[in-house]
Structure formats: C-alpha cells, structure tokens
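# 3D model of this:
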Amino acid sequence: MLRGKQKRFLRAKAHHLNPIFQVGKGGVNENMITQIADALEVRELLKVSILQNCDEDKEMVAAQLVKGTKSELVQIIGSTIVLYKESKENKTINLPS
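Coordinates of the predicted model:
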C-alpha cells in the first residue's frame, strides 16, 4: 500500500509520461491486463488512457486493472489512470519512505 508521500513522488514522476494503453469500447479484457502487467514489469510506472467511447466508469476500469495486474493505483486524473508496480528484475524507481 502506497503512502501519501510515495503517491506524490510517483505523481510527479508520471507527469511527463504519455499514456501507452487505451481502454475503448471493448473495456478491459484478459489480453489487455496481460500486456499492461508485462509493461509494468519493464517500466514500473505507466499511464492508461480511457477513451470517450468506453462504456465503463473510470473508477471501475481502474479497479479492474489494479486487481488484474496486482498493481497500485497512483491516481485517476481526468480520463487517465496512473499505475505503479515494483519490478522484480528492472527496479529503477526508489520510493521515499
């Protein structure tokens, strides 16, 4: 579980990132969760954009992604979700304690 100071740190790091995944009309599926989990292992921190034609609520999409990828939700801002998961092999982000 991330603490407030850690979330602020990750939000600052994520500010300059571009979303690399988009959730559209089909919503969240198994293939998307697998790809996001793989990307989290490499990058640790990433953004997911929710398109306007997505039928599901953004909080629901975020909950599905967090549960499926076993990651931490950093923030939901507008239609963008920021996810963090500590990498096993490619650890590059050192969180403040």
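# From here on, just use CA atoms for contacts and neighbour counts.
Fine.
# quick check, Val74 in a strand?
Yes - under DSSP: H, G, I helix; E, B strand; the rest coil, Val74 falls within a strand.
# Give me the distance between it and Thr80.
The spacing between Val74 and Thr80, counted by Cα to Cα, to the nearest Å, is 11 Å.
# Mind checking which of those two has more residues around it?
Each of Val74 and Thr80 has its neighbours counted (other Cα atoms under 10 Å); Val74 has more, 24 against 20.
# Here is a second sequence; please produce its structure as well for comparison:
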Amino acid sequence: METTGTLTETQKKYLRSRAHALNPVVLVGQHGLKPTVLEEITGALDYHQLIKIKLSVGDRDLRNEMIEQILQYSQSQLIQRVGNVAVLYRRNPDRPDILKEQAF
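Next comes the predicted model:
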C-alpha cells in the first residue's frame, strides 16, 4: 500500500471536480468507526482511489476526530470536507492513476 505524496492545489481542485458527481460509498453512522467500516473504506480506496464518505454523527469535533482516524488508518489524503461528507484520495499503484488522465 503506497501512501500518496503531497498533492498540489491544482491536483486537489481536479479531484474535487471529479468527486462532485460521486455518491458516498461508505456511511458511518451512530455506531461509529468499527474495524469493518475501516476495512470497507480501505477496500473502496483500493478500487476507486477517490471516494466520498458520509459521517452521520452529531458533534463536529467527533466528526473531525473520526476523519483523522480514517486518514491515518487508510493512509489517504483528505481532498475536501463539506458538512458531513468527506472526499478521500489514495493512489493505487496497481490501477491506472486518475490524476494521470489530467495534464498538470
């Protein structure tokens, strides 16, 4: 599992535009971050590289803490967070890189 390097603002902007049309693939609910949820996020990142997750927890601080735990566990990067939805990116070296489709 390769961790992605630092993305430029242009790359982040491109990923945000690609993520706009995506639906959340993982929903984190009242039961919080269980190991199965973290594994599902990791699997989704392996396959899609760019995913949206929805965190349906009431407290903003708890939501931010959960996002931080997800980022550390999955070794992904936070591209954007709007309300209860976070967009994550992690390069999968075994699949075509979605950033290579765009010339920077």
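# Show me the strands in the first structure, by range?
Counting by DSSP state E, the segments of the first structure that form strands are 21-23, 45-50, 72-77, 80-84.
# nearest to Val66 of the first structure, of the ones you listed?
Distances from Val66 of the first structure to each of the strands of the first structure were compared using Cα to Cα; the minimum, 6.1 Å, belongs to strand 72-77.
# hang on, the earlier thing: any chance of the strands of the first structure in TSV with distance to Ile36 of the first structure as columns?
Conversion of these to TSV gives the following (distance: least, Cα to Cα, whole Å):
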stretch	distance to Ile36 of the first structure
strand 21-23	8
strand 45-50	9
strand 72-77	13
strand 80-84	9
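# Of all those, which one is nearest Leu2 of the first structure?
strand 72-77 (7.4 Å).
# What range does the closest one cover in the second structure?
With the alignment judged by TM-score structural alignment, the segment of the second structure matched to strand 72-77 of the first structure spans residues 77-82.
# Now the matching stretch: buried residues?
77-80 (16 or more other Cα atoms under 10 Å).
# Fine, thanks again, bye for now.
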